[in-house]
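A.B. asks: next one to model:
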Amino acid sequence: MYILLIALSASMVLPFFWMLSASLKLNKDVFKFPVEWIPKELVWENYRLIWEKVPFLTFYLNTIKLSVIITLIQLLTSSFAAYAFAKLDFRGRDTLFLAYIGTIAIPWQVYMIPQFIMMRKLGLVDTHLAIILLQSFSAFGVFLMRQFYMSIPNEIIQAARIDGLSEYGIYRKIVLPLSKPALASLTIFTFVFVWNDFMGPLIYFNSERLKTIQLGLRMFIAQYSVDYNLIMAGSVVSLIPVIIIFILLQRFFVEGIATTGIKG
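C.D. replies: Below is the predicted model:
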């Protein structure tokens, strides 16, 4: 079992190691065969050129801005809605929850054009606000948080209500402090999704000043040439915030995945 796990881990890490290796080569040596995993001459110049050849810093800051704002809003909206679906009794609750969660099964390509038409009529095309509004609400996030809230004993909620605590107070003082694992899991999922999103920014952003890292990497592709070494260097740099987020929240993430859906 250990040998199998080590082999699977190595196969998953290998592409990232190749990416790092390619980012330190000249463009002509990237696809050299046999593969030179450790270049004889490390071309650190690639990491300087990515900031000069295109406005990569602008793309980087735009991606951070969108990822942080959307993640924070999703944490608020998903946890708030999940509390209502898990701990409040109201007419049609389960039907509404199933209908909302059912939207996960609808491919984004189906409603991509109607969304764009709606954003265009609102005058939000070529603005960051379009992506923020479209991605700030997540059926998956509500489902993840709701399943975790189901594991919180109802007796605690009832005791707080008897003591006179309002629903907002219960949510803020009791439910949220107990939800760190689920919140960490949702943070990682949302941040990584927004950070790696390509189609959304491609559809809604026309101005260069609004573009994100994923669109910025595409700018290293010219009509007759591709700077693979610069693309790999940009990809390595773009991974840093994602790695930092995962390292900071790893303990809560593992705990959240292990306990979500367990009722007790």
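
A.B. asks: when you work out contacts or count neighbours from here on, use the C-alpha atoms and nothing else.
C.D. replies: Fine.

A.B. asks: now do the helices in the stretch 51-200 of the chain.
C.D. replies: Along the stretch 51-200 of the chain, the stretches classed as helices by DSSP state H, counting those that start in this stretch are 56-87, 93-102, 108-121, 128-135, 139-149, 154-162, 167-170, 176-178, 180-196, 199-204.

A.B. asks: buried ones in the shortest one, by neighbour count?
C.D. replies: Meaning helix 176-178. Within helix 176-178, the residues scored as buried using 16 or more other Cα atoms under 10 Å are residue 176.

A.B. asks: follow-up on the earlier one: from the helices of the stretch 51-200 of the chain, which stretch is densest packed?
C.D. replies: By mean neighbour count, with neighbours taken as mean count of other Cα atoms under 10 Å, helix 139-149 ranks first of these at a mean of 23.

A.B. asks: let's compare: structure for the following, please.
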Amino acid sequence: MGTKPLMKLLVYALLVAGSAVMILPFLWMLSTSLKAPSEVAMLPPKWIPSKLQWSNYAAAWEAAPFGRYFINSILVTVTTTIGELLTTILAAFAFSRLKFWGRDLLFAVLLATMMVPGEMLLIPNYVTLTQFNWIDRYPALIVPWIVSVYAIFLLRQYFLGIPQELYYAARIDGSRDWNYLWRIMVPLSRPALVTIALLKAIGSWNAFLWPLIVTNSAEMRTLPVGLIAFTSETNTHYELLMAAAMMIVLPMVVLYAFMQKHIVEGISRGGLKG
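C.D. replies: Down below sits the predicted model:
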């Protein structure tokens, strides 16, 4: 066997091993969600339950107002995704097609903000929202997350890959920048926009720290924060916790499984030109 087949075999082996490491926690979560309480902490661990406890899912749903949590998560996810798409499209078009003084410098400063850890912004953002009296309200969950520097960068790179001749031809035909953006650039950039929307939806759906900080009442909690209902100072109901976690994770896993082709295409094509 030559060197090339051996390298290919090694690469596939590493990929399989990496996939196993990534998928094992999800399999353990699924297994635990179907166990009886007595089997959760068994040593050695028991992967396959003696009897599948599907009732854990019903019990988890009834243990907390998950209906309300689902509504909040859907509302926040949809609103922040639409808001980010709008701000990203407008900003990316300005940085890729419009010419104004300080454009490149402003874009460089914008990119520099990506190096600031998000944890450093928690306190300033919280103080700002307190002054607006937005704590424990929907604006606190939505407004700070309708702009993404990474999304602007990704879409700008994609816009730069669209031939400049289309822009000049549209201007000669009398098309304004606004019409050119929405009738030509946006339809041509569908893969990048789908990627941005999916990444934002997954991020918003799984967000935990920020909703935990800015919500005080059960009526405003989102699904990840609602998992706290299964943890107390004396005991944690792991089988119910894992059942609730499965209900939260499954929609995003299915969404990503169907749309991963668009995510890969959008990211790869968005980085071709700078």
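
A.B. asks: and the helices of the stretch 51-200 of structure 1 as a markdown table, adding distance to residue 213 of structure 1?
C.D. replies: Listed next are the helices of the stretch 51-200 of structure 1 as a markdown table, based on distance: least, Cα to Cα, whole Å:
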| stretch | distance to residue 213 of structure 1 |
| --- | --- |
| helix 56-87 | 5 |
| helix 93-102 | 30 |
| helix 108-121 | 21 |
| helix 128-135 | 14 |
| helix 139-149 | 24 |
| helix 154-162 | 44 |
| helix 167-170 | 38 |
| helix 176-178 | 33 |
| helix 180-196 | 8 |
| helix 199-204 | 10 |
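
A.B. asks: residue 217 of structure 1 is nearest to which of those?
C.D. replies: Taking Cα to Cα as the criterion, residue 217 of structure 1 comes closest to helix 56-87 out of the helices of the stretch 51-200 of structure 1, the separation being 8.4 Å.

A.B. asks: compared with structure 2, how much does that closest one deviate?
C.D. replies: Averaged over the aligned pairs, helix 56-87 of structure 1 sits 0.9 Å from structure 2 after superposition, using mean Cα distance after the TM-score superposition for structure 1.

A.B. asks: elements contacting that helix?
C.D. replies: helix 93-102, helix 128-135, helix 139-149, helix 180-196, helix 213-218 (3 or more Cα pairs under 8 Å, 6 or more residues apart in numbering; DSSP states H and E).

A.B. asks: got those as a markdown table, with distance to residue 84 of structure 1 columns?
C.D. replies: Supplementary listing: the helices and strands packed on helix 56-87 of structure 1 in a markdown table, determined by distance: least, Cα to Cα, whole Å:
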| stretch | distance to residue 84 of structure 1 |
| --- | --- |
| helix 93-102 | 9 |
| helix 128-135 | 21 |
| helix 139-149 | 9 |
| helix 180-196 | 16 |
| helix 213-218 | 36 |
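
A.B. asks: quick one: which of those is nearest residue 168 of structure 1?
C.D. replies: helix 139-149 (14.9 Å).

A.B. asks: in structure 2, which residues correspond to that closest one?
C.D. replies: Using TM-score structural alignment, helix 139-149 of structure 1 lines up with residues 149-159 of structure 2.

A.B. asks: can you give me how far that stretch is from the chain middle?
C.D. replies: Once both centres are worked out by Cα atoms, centre = their mean, to the nearest Å, stretch 149-159 of structure 2 turns out to sit 16 Å from its chain's centre.

A.B. asks: same question, stretch 97-111 of structure 2
C.D. replies: 27 Å.

A.B. asks: neighbouring contacts of that stretch?
C.D. replies: Contacts with stretch 97-111 of structure 2, where a contact means Cα atoms under 8 Å, 6 or more residues apart in numbering, come from 95, 149-150, 153.
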